[in-house]
Structure formats: structure tokens, C-alpha cells
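Trainee: with the input below, show me the fold.
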Amino acid sequence: MPKFFVKRKTGLAAAISATLLLVGCSGSGEDPAPPPPEVTVSTPEIRSINDWDEYTGQFDAVEGVEVRARVSGYLRQAHFREGTLVRRGQLLFTIDPRPFEAEVARAQADLQATLTRRDLAIADLGRAEFLLKEEAISKEEYDSRVQARQESRASVAAAEATLRQAQLDLEFTRVTSPISGRVGSREVTRGNLVSGSGAQATLLTTVFSLDPIEFIFTADEAAYLKYRRQAREGTRPSSRDIANPVMLRLQDETEFVHSGEMSFVDNAIDTQTGTVEGRAIFSNPDGIFIPGMFGRLRLLGSGEYDAVLVPDTAILSDQSDKIVLIVDDENLVQQRVVELGPVLDDGMRVIRSGLAKDDRLVTGGLMRARPGNPVTIAGEEPPPEETAKRSADTAELAAAR
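Mentor: Next up is the predicted model:
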């Protein structure tokens, strides 16, 4: 056999052997499966809390007065600056008093005349009594003098009443504030004729009290029924019987920082709106609240109870359902539909139903957890109160060192 033929056969055999080796290696091996994703879990927190219901409403003055003229005449002067605080009894307007001073003087003169006539009638009756005993006058004339004395007394009473009315009208020329509060704008300027005739009396200005001040809101029928049942069961007293606490925030505030208490619940449900009116009262020493201002109110909505709390960030949405993810004993992810309660100020959400206190809730790695798939527990977060206790213990230990 030629020598070159042996070399080609040897090279071909080597190539075939290398190919078979590669095919064998690729067919017998598989890529290893990835490990289950890591998640962080924690058990729900159990805490004694009260529910707080929120309502939108407006402030209104406890006392509000339309200051109107009580006598007719020309307005002489206004004695206040618009928009300032006024005291009860403070002079606001003066109506020209001269016609009323003249009327008082005339009434005083009439009273003096009637007093003189009364004294004369009393003296005549005294003489008539003496003459009647002496049989110097008739019984008819004596009765006439008795009647004259009675008429004179009635005339004196009428004159005194006329004088009191004239003095009262003179007093009404000084228009004072009936309450303490903030005065509004002047509706009439000096020199104008004002009328004091009953319902058509001229409006001069308005005064609204500021401290304390009421907050008015409405609750629907379902809320009213809830409160009534709680009062009947003894878990929460009715705001008709007890001044339940309330908290309030204004439009530019993020926290409920103003505290007050309930003062009134209406006795009927409005047939037009299906709501019942409630009022809360707040102290207002610095005058920050004014009538007509809007606010958001929190009203005590339940008695104290043990609530199941989870971080609000652990709540997911599945169409119209709210769900949480838990890890069972076999480290498989399960989905639970839950009923939500309010969110507390520390970011914890109340769970009404659907979650047990010993469930392991997925709080970290939510995007990696899939219902029905296994997961690896990377760590279990302690309840918030345990975390706070550990931080306090650490700080105390560091201070001791």
C-alpha cells in the first residue's frame, strides 16, 4: 500500500472520532434549572386600634347676626373698621338722635302733666270722702271722683309707657354689636336714610362669632345605621349622648392636626339628599377658621378592637379584587383575596378579612413571586413593634458602652 494512503486514512479516523465525541457530549448533558426566586416575608401585625371615618364639610359660626336698624332716620356715623374683631356691646353705627331726643322730652312733659292730674284727682277724692261722711255730697258725685282717680292713674301708666318707648327709640340710635366676633363690610354709608320698620329694616352689617366655631358635615344613611348599631351594642357611644372626638385638617395640610368634639346630630334624614347632618365644635383662639371654609374631618368610627395590619405596599390589585401573596408550608406562593380597611398614619393597612395572623405575607420581591410557584425565603421581617423594640435596645446598649 502506498505511504500517502495510510496518512489520509489516519486523518479521517481522527476527524470522525472528534465528531462523535462532540455529538455525545451535546446529547447527554442539560442546563441546570434556576433556583426559586428569593422573597421576603413577614407575619401580619396585630394592634388595638379605632376606626376613623372621614367626611368633607364647612365651617359655620356658632352665632351669626345681621345688624339692622331698629329705628328710622339718617345714618350719622360708622364707628368701626370693616373686617375687624368687635366686642359685644361695642358701638357700630349712630343714627341721628335729635328727633328721638325731642320725642323723649315731649313724653316727659306729658308724664308730668298726667302726674299733676292724678294728684289733683287723689286730693278731690279725699275731700269727697270727708264730705260724704258729712252727707254734704251725693253718693253719685263721690263715685264720679273715684272714677276720676282711676282714670288719672291709668293715664299716668300710659304716659310712663310712652316715655319708655321714646327712651328705647333714642337708645336704638346707637347701634351696638349684639355678639363678639368679626364684623363684615358696611352695607350703608353715612348720610343715607335707613329704615327700622320690622322685617324691612335696613341691613347695616353682619357679625359672626369665631371662637368657638362649628364644622358642619353630612353622613349617609349607611353610616348613621352603623353608628346606631354600635351604640346599641355598647362598642361606640352615640354622638348624641357623648361628645365623640374628631380630628380635622385644612386644604393645605397633610395631617389631621386640629382636635375637636361632636356637638350635634340632626333628628331626621334629609329626604332630598338621604343624609343626616352632624356638627363638631373647635376652639379657634387665633381665628384661623372662618365661616365657609372647607376641611376634612375624621370622626371616631368604632370602639377599640384588635386589627390585622399589613404594609399597604403589600396590597396588589387583580381587576376589581384586592389581593395579597402568602407563602405556605411548602414554600409555594398562594393568592388571597382580602377585604381592606383604612390606612393608618404609619402606612399600615387594616385587613378586615381574608388573612390570618400566622400567615407568611410576601412583603419583598413581589414582582418575582408567582401564585403556584415555589420561592426561597430570603428573610422574615419582624413585626413593626419588634423592630422598634430592637432599635431601642440597640440604642440603649450603645449608650451604655
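
Trainee: only C-alpha atoms for contact and neighbour calcs from this point on.
Mentor: Noted.

Trainee: report the secondary structure state of Pro340.
Mentor: Heads up, residue 340 is Leu, not Pro. Following DSSP: H, G, I helix; E, B strand; the rest coil, the label given to Leu340 is strand.

Trainee: contacts only, for it.
Mentor: For Leu340, the contact set (Cα atoms under 8 Å, 6 or more residues apart in numbering) comprises Lys322, Arg349, Val350, Ile351, Arg352, Ser353.

Trainee: which one of the residues you listed is nearest to Met262?
Mentor: Of all the contacts of Leu340, the one sitting nearest Met262 is Val350; the distance, using Cα to Cα, is 25.1 Å.

Trainee: quickly find the element holding the closest one.
Mentor: Using DSSP states H and E, the secondary-structure element containing Val350 is strand 348-353.

Trainee: in that strand, what's buried?
Mentor: For strand 348-353, a neighbour-count test (16 or more other Cα atoms under 10 Å) marks Met348, Arg349, Val350, Ile351 as buried.

Trainee: try stretch 293-305
Mentor: Here stretch 293-305 shows Phe294, Gly295, Arg296, Leu297, Arg298, Leu299, Leu300, Gly301, Ser302, Gly303 as buried, counting by 16+ other Cα under 10 Å.

Trainee: the fifth one and Asp53 touch, don't they?
Mentor: Yes. Between Arg298 and Asp53 a contact is recorded at 5.4 Å, counting by Cα atoms under 8 Å.

Trainee: roughly how far apart are Leu125 and Ala159?
Mentor: Distance check for Leu125 against Ala159: by Cα to Cα, to the nearest Å, it reads 22 Å.

Trainee: one more sequence to fold, the one below, so I can look at both together:
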Amino acid sequence: MKHSRSVIASAFALTLAAILVGCGPQAPASAVPDAPHVTVSTPLKSTVSDWDTFTGRFDATDTVQVRSRVSGYLEKVAFQDGAIVRKGDLLFVIDSRSFQAAVTQAQGQLAQARSQLALAEQEYARAKTLIATKAIAQSLYDQRQQAREAARAQVLSAEGVLANARLDLEFTRITAPMSGRISRKLISEGNLVNGGSSNATLLTTIVSLDPIDIYFDIDEQSYLKYRQQASAGLVGSQVRIALPGQAQPSLAGRMDFIDNRLDPSTGTLRQRARVANPDFALSPGQFGRVQFSARPAYQALLVPDTAVGMDATRKVLHVLNVQNRVELRPVQLGKLHDGLREIVSGLQPEDRVIVDGLQRVRPGDTALAESHELTRVADTRQAGEAAL
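Mentor: You can find the predicted model right below:
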């Protein structure tokens, strides 16, 4: 009996201890993690213009192949290879001694013809006086008159020969027919130059540099669109040009030529824009990206291109609602303008778009937002130019 009472007392003590332990203070629960921090911005509302881009190549407005008009031995090259030349500058000199001799000979022939004309004039004047008194026969008078006319013709012929000889002598000095950049000499001093024919020796070439043209091809669909907009007065003839390595266009030009037919093999139409080149920085053969206005300027909503995500087959933006919860917003994208992506539809001007910290949130999460104001590169550049 005593042993049983001792066992019961021990069990009661253990049960009471367990109850007391259960009623004591509980261990603290694990702490709730802080909401992630993100950067949000409202869409930038800005005036933009759509520009279609085409690849083009610069070409000289005028190109001249310099050839000689007379044949002879090249005596002198009077320019430096690749130099800028002006119209009338001396380029080549051909040995002129034989041409000078031809001029002297033609001068002698002209003097002889003029002497014969003077004699014929005197004889005709005498015959005219005698025929009035019928002292000579009519046939003799007619002969003297014909001799005078023949002498006059001989003078005209001799004058023509002399003028031609002088031209040949002048052509021995070959000058630049226009201003521009000259190529290298293609023939050296002492060589025989063929001239005055279709196979005349090519001496060098000259290309004009200011202004300079850029040619580019547009597809048929773009051509029809531009034609319709031009008829409605919605687009002009201005183009922008960016050189290789440039992120933004640095040149401006004006359309001045459209070909008269599309290329049936490619379905494209050749067009040309003329660009000022006062410092000769552009050279024929260079490439350029020609940007043509696709539509008039309009208001658009812009967001950073990095803020655009992908949800299955849709383009989406992550937006914070009024409860600071992340929502997915399907959007339709437009073109890129100075680093910002145009949102055509699916976004409101007051929406808060997550532009930084997308990797830290998921749809439905609550986030702590820090606001950031968007600016365009073009707006910043224009502000800096205005300050200067």
C-alpha cells in the first residue's frame, strides 16, 4: 500500500510539472521578412516622331574623268594626289612644241589668204569700173567677182584652221573642269597620252564633295505609305542621317530625287537625299543610316525599355497599385525613342511602373516604392544646348 501511494504521488507530481510547463511563456515566432524595395516611375509623356531607317551609301553629286583632248607626251603633273582642287587649276601639261608650230603655220596660211583676198578685191573693183563703160566683157567681170568670193572663202578657212590650232595648243594645259577632291595620277611624266577619241587615256578623276548625295532603297509598302502621307501634307522631304558608330543622327538632308520605277527583282525604289558637306568630312562610298519621318509628331507614353517584361507570349509591365501590390499589365509596344520605349496601349499616364528591382518582386507581392522621374536623352541634350 505504501509503495502504491508513492508511485501515485510521483506520477501526480510529473503531471503537474508538465501542466505548469505548458502554461508557461511560449517561444517567439519567426520574424516576417521586410517588403522588397523597388523604384517606380510614371510614364513620361513626350512628343515623339516615328522614323523609318534605311541603309544608304554616299555618292558624289558630280564625277569627272579627266582625259586629254590632244595626243602627246606628258610633260608635267601639277597636283598632289588626293588634294582638293578648284575649277581652273592646272593639272597636267603635254609637250606643246608641235602644237605651237601648227599655230605658226596656220598664221602664215591666214596671212597668205588675206593677201590673195586683197588682190582679188582690187581686181574686182577695177572690173566693176570698166564694166560700167563696157570696156571689158561681162565674162571677165564675172570671173573677177568669183575670184573675190573664193578669196574670202579662203580667208575664212584659214581663220578656222588657226582657231583649231590655237585650241589644240590650249588643250596641252589640262585644267580642273570643276572643284572637288582629285584622285591619284594614273599616268606619269614621259608617257604618251592618247587624246581626242573614245579611247583617250584616263589621267585621273575628280569628285565633288559639297554638297554630297546619299542613295538608299525603300520597300514598296513604305513607298505607298509615304506617297499617301505626302499627298495629304503630313510628311515633308527632310531626312536624318547617322554615320556608322553613331547612336543618334548627326546630319540632316533633303530628298531631291525618286527613281521612276521600282526594281522588279527586289521590289524596292531608289531615292536620294542631298546633304551639305562644307568641311568635306563625308566621302563618296561611305555608308549611312537614313531616317525618314514615318508620321507627324504626336504625344506618346514612354518607359525604360528595361522595364518591359515577357509573360508567356505577351509583353508586360510590372505596376504598383494603390495598395502597393505588384500587378502585371499587358501592353502593346511601339518604337524606341532616345532609350525609352513607346507604349501604344495598356498603360495609363498615372500608373506607377517598376523600373528597377523587378527581380525582387512577383505579381501579388507588396513592395516599398521609391519614385524616380524619367527624362529623354533628347530633352537633356536640348536643355544643355539652350543653356549654352
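
Trainee: before we move on, back to that, check which element follows the strand holding Val350 of the first structure along the chain.
Mentor: As assigned by DSSP H and E, the chain's next helix or strand after strand 348-353 of the first structure is strand 360-364.

Trainee: superposed on the second structure, where does that next one end up, distance-wise?
Mentor: Its match in the second structure and strand 360-364 of the first structure itself, once the structures are fitted together, sit a mean 3.2 Å apart by mean Cα distance after the TM-score superposition for the first structure.

Trainee: which other residues reach that strand?
Mentor: Strand 360-364 of the first structure is contacted by residues 39-44, 311, 313-314, 324-328 when judged by Cα under 8 Å, 6+ apart.

Trainee: end-to-end on stretch 282-291 of the second structure?
Mentor: The straight-line separation of the ends of stretch 282-291 of the second structure (Cα to Cα) is 17 Å.

Trainee: apologies, that question was intended for stretch 327-336 of the second structure.
Mentor: Separation of the first and last residues of stretch 327-336 of the second structure by Cα to Cα is 24 Å.

Trainee: find me the equivalent region of it in the first structure.
Mentor: The counterpart of stretch 327-336 of the second structure in the first structure, counting by TM-score structural alignment, spans residues 333-342.

Trainee: any buried residues in the matching stretch, and which?
Mentor: By neighbour count with 16+ other Cα under 10 Å, stretch 333-342 of the first structure contains the buried residues Val333, Gln334, Arg336, Val337, Val338, Leu340, Pro342.

Trainee: likewise stretch 83-96 of the first structure?
Mentor: By neighbour count, with 16+ other Cα under 10 Å as the criterion, the buried positions of stretch 83-96 of the first structure are Leu85, Val86, Gln90, Leu91, Leu92, Phe93, Thr94, Ile95, Asp96.

Trainee: against the second structure, where does that stretch fall?
Mentor: Residues 82-95 of the second structure are where stretch 83-96 of the first structure lands, counting by TM-score structural alignment.

Trainee: what's the host helix or strand of Gly160 of the second structure packed up against?
Mentor: Mapping Gly160 of the second structure onto the secondary structure by DSSP H and E places it in helix 138-171. Based on contacts counted as 3 or more Cα pairs under 8 Å, 6 or more residues apart in numbering; DSSP states H and E, the elements that helix 138-171 of the second structure packs against are helix 97-132.

Trainee: show me what the helix it packs on packs onto, helices and strands only.
Mentor: helix 138-171.

Trainee: once aligned to the first structure, how far is the helix it packs on on average?
Mentor: Once the two structures are superposed, the average separation between helix 138-171 of the second structure and the matching residues of the first structure is 1.8 Å (mean Cα distance after the TM-score superposition for the first structure).

Trainee: show me how far the helix or strand that that helix is followed by is from its chain's centre.
Mentor: Next helix or strand after helix 138-171 of the second structure toward the C-terminus (DSSP H and E): strand 173-175. Computed by Cα atoms, centre = their mean, to the nearest Å, the separation of strand 173-175 of the second structure from the middle of its chain amounts to 34 Å.

Trainee: cool, stretch 365-379 of the first structure as well?
Mentor: Its chain's average C-alpha position is 45 Å from that of stretch 365-379 of the first structure, according to Cα atoms, centre = their mean.
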